[in-house]
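Participant: Turn this into a structure:
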Amino acid sequence: MLKNAERIRSGWPRGDVDNLAKSTLDAMTQAGVWVDDEQVVGVRCTKKYCEINETRVIYGAMKRCT
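Facilitator: Below is the predicted model of the structure:
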C-alpha cells in the first residue's frame, strides 16, 4: 500500500468528493442532459486512490424517472 503522502503526490484523485460530484453534475447540465442539476434526486460518490500502475476506471449510471 502507498502511504498517504505518496498517494497525494500522485495527483489523482484530487479534491473533495462532493466537489468532484458537483463538477460532474455541472458538466452534464452544460451538455444538456437535463435543464438543471436540481432535478437530480440522488448521488452516490466514492473516491479511491490507485496503486502504482493500477488501471483507473470511472463509471456511472443514470436512470430516468417518468
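Participant: contacts, neighbours, all on C-alpha from now
Facilitator: Fine.
Participant: Could you point out the longest helix of the chain?
Facilitator: helix 17-30 (DSSP state H).
Participant: here's the other one to compare against:
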Amino acid sequence: MMRLGTVKFYNDEEGFGAITPSNGGNEVNVFAHGLSSQIKPENIVQFNIEFTPKGVEAVQVTVLSA
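Facilitator: Have a look, this model is predicted:
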C-alpha cells in the first residue's frame, strides 16, 4: 500500500532525509537508494515502507507535487 507524506528535509550530499507521513505517526527515514525521483523539502511524496535492520525506511519515493 502506497503512503503519502511531506519531505521534512533531504541532504543531497549525504543522500539522507526524512518524510512526515500524512496520516500522522513517526517520521520515516529516506535514503538516496529509495528514491524514484529527486526530492526537496516540502514536496508531497508517495512511498512504500521497508523494514530494515536499521529501522523503517521509505522506498519507491515519488514526488506528487512540489
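Participant: what's the TM-score for these two chains?
Facilitator: With the length set by TM-score structural alignment, normalised by the length of the first structure, the two chains reach a TM-score of 0.21; 31 aligned residues with a Cα RMSD of 4.3 Å.
Participant: List the buried residues for the longest helix of the first structure?
Facilitator: For helix 17-30 of the first structure, burial by neighbour count (16 or more other Cα atoms under 10 Å) applies to residue 25.
Participant: Then stretch 59-66 of the second structure?
Facilitator: Applying 16+ other Cα under 10 Å to stretch 59-66 of the second structure flags 59-63 as buried.
Participant: Tell me which two of these sit farthest apart.
Facilitator: Farthest apart among the buried residues of stretch 59-66 of the second structure by Cα to Cα are 59 and 63. That separation is 12.1 Å.
Participant: Next, show the common contact partners of the two.
Facilitator: Residues touching both residue 59 of the second structure and residue 63 (Cα atoms under 8 Å, 6 or more residues apart in numbering): none.
Participant: Please enumerate residues in contact with the helix or strand containing residue 48 of the second structure?
Facilitator: Assigned by DSSP states H and E, residue 48 of the second structure belongs to strand 44-52. Residues outside strand 44-52 of the second structure that contact it (Cα under 8 Å, 6+ apart): 1-7, 56-66.
Participant: Let's see that with 6 Å instead.
Facilitator: 2-6, 56-65 (Cα atoms under 6 Å, 6 or more residues apart in numbering).
Participant: Just the buried residues of it, please?
Facilitator: Quick answer for strand 44-52 of the second structure (16+ other Cα under 10 Å): 44-47, 49.
Participant: which residues does residue 25 of the first structure contact?
Facilitator: Per Cα under 6 Å, 6+ apart, neighbours of residue 25 of the first structure: none.
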